[in-house]
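In: only geometry, no sequence info:
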């Protein structure tokens, strides 16, 4: 998908809090919004090149969103609001082959005490809940999730198990927001409980998907599945 908004290049200086960053744009230091509350410490390093998406909203305090960053020669999307849009586009275009039979796509549907990103169904009215997680943590082609503890993430996985027990299809999609990745695993070092929940979900019939993405300065789209190591 394309952003269809103006994209500019800047130099990252600092991140005073999880919502904002200070960057240098056209020799001027400005504050921009960071649409990702994760740590991103291995990405947002002083002096690195970042990409800003112009947001022409008069009610905003900041004129740009920081949406991507270069980690050496890898361009990584860090916009946590973009994965659902990318996956929705992929589902509509049949790019997730494992789910291509599901043609009706609904966003933000509730099951139990959780709200899942998608509820999809096919011509036989078989229903499937899909939760999407954006992944930005990478090392030498190996992607991991999460980059910080997430009780909510583990809860979603356990709710997917319950959905499966009640006869629904259920899956978790890890959308890796860069291209040069060929493996994915849960990040047990940062969140052991999430790793346990992911393995439990897999053992109980929940589908686990991991896809990398093609990231450009002005857009991002799903690319291909990568090996999952649990």
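Out: Looks like it arrived, so ask away. Since the structure is predicted, the reported quantities are computational estimates derived from the model, not experimental observations. Numbering: from 1, shown residues only.

In: hey, let's count contacts and neighbours off CA atoms from now on
Out: Will do.

In: right, and the helix or strand after the longest helix belonging to the chain?
Out: In the chain, assigned by DSSP state H, the helix with the most residues is helix 151-165. The first helix or strand that comes after helix 151-165 along the chain, using DSSP states H and E, is strand 169-176.

In: Could you list every helix and strand that that next one packs against?
Out: Identification of packing neighbours for strand 169-176 by 3 or more CA pairs under 8 Å, 6 or more residues apart in numbering; DSSP states H and E yields strand 127-135, helix 151-165, strand 207-216.

In: also this one, for the comparison:
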């Protein structure tokens, strides 16, 4: 997916709360929006280089979104809206091997008490629910999720298990918003209950996918699967 809006490469100053950060742009300190409620502390380090995307909405308080940051030489996209967009792109272009059979791709569909990111349907009207999780945390090439406790994420997994037990297939895809990853695993030290739920989901037949991305300052796309270690 290409990022068609104007991009600026700037220096990060700090992040006083989840949704706001300050950066240095053209020798001026400005406030920008952070489209990610995760901590991202290992990425958003004072003095690091970050990527801004210009947004000119009428009711916006800030002109830019902070969408990515360099962790050393590695560019990591942190825009929480990106994973769903590039998963849809991958589904339509048949890049996810096990899900190639599904020709109808629908966004934001409800099952039980959860709204899943996608409902897929094949030519025989078989339904498959797919939940998407964006991953920005990594240690030495090993990606982990979540980087903050997520009761909502655990709830989605339990709903997928319930659907599977009623004969409806489903899965969760972890989108690693970076490249050159060795593996993916749940971040048990951060949220042990999520890790437990993920393992239970796997044991009950829910598919667990992890795909890394090719990331640039003006593009991001799903590239290849990564080993999942549970």
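Out: Here it is on my side, so go on. Computed from a predicted model, the values in this text were never measured in an experiment.

In: mean shift between whichever strand or helix holds residue 11 of structure 1 and structure 2?
Out: Here residue 11 of structure 1 is covered by strand 7-14, with elements defined by DSSP H and E. After superposition onto structure 2, the average distance of strand 7-14 of structure 1 to its aligned residues comes to 0.4 Å, using mean CA distance after the TM-score superposition for structure 1.

In: Residues in contact with that strand: which ones?
Out: For strand 7-14 of structure 1, the external contacting residues (CA atoms under 8 Å, 6 or more residues apart in numbering) are 21-26, 44-54, 217-218.

In: Who are the contact partners of the spatially most central residue of structure 2?
Out: For structure 2, the residue whose C-alpha lies nearest the mean C-alpha position (CA atoms, centre = their mean) is residue 134; its distance is 1.4 Å. Remark: with contacts taken as CA under 8 Å, 6+ apart, residue 134 of structure 2 is in contact with 80, 83, 174-177.

In: Out of those, flag the one nearest to residue 66 of structure 2.
Out: Nearest to residue 66 of structure 2 among these, counting by CA to CA, is residue 80 at 10.9 Å.

In: got the angle for the longest helix of structure 1 vs strand 127-135?
Out: Inter-element angle recorded for helix 151-165 of structure 1 and strand 127-135: 160 degrees (by axes from the mean of the first three to the mean of the last three CA atoms, to 10 degrees).

In: buried residues in helix 151-165 of structure 1?
Out: Within helix 151-165 of structure 1, the residues that count as buried by 16 or more other CA atoms under 10 Å are 153-154, 156-164.

In: Distance of the residue of structure 2 positioned farthest from its centre relative to residue 8 of structure 2?
Out: Centroid-distance maximum for structure 2: residue 27 at 31.9 Å, with CA atoms, centre = their mean. Relative to residue 8 of structure 2, residue 27 of structure 2 is positioned 13 Å away (CA to CA, to the nearest Å).

In: follow-up on the earlier one: ranking by neighbours, what's the top pick from the contacts of residue 134 of structure 2?
Out: Of all the contacts of residue 134 of structure 2, residue 176 has the most neighbours under the rule other CA atoms under 10 Å, reaching 32 neighbours.

In: Is that residue in contact with residue 212, as I believe?
Out: Yes: Residue 176 of structure 2 sits in contact with residue 212 when judged by CA atoms under 8 Å, with a separation of 4.5 Å.

In: Identify the residue of structure 2 aligned to residue 152 of structure 1.
Out: In structure 2, residue 152 of structure 1 lines up with residue 152, judged by TM-score structural alignment.

In: That'll do, ta.
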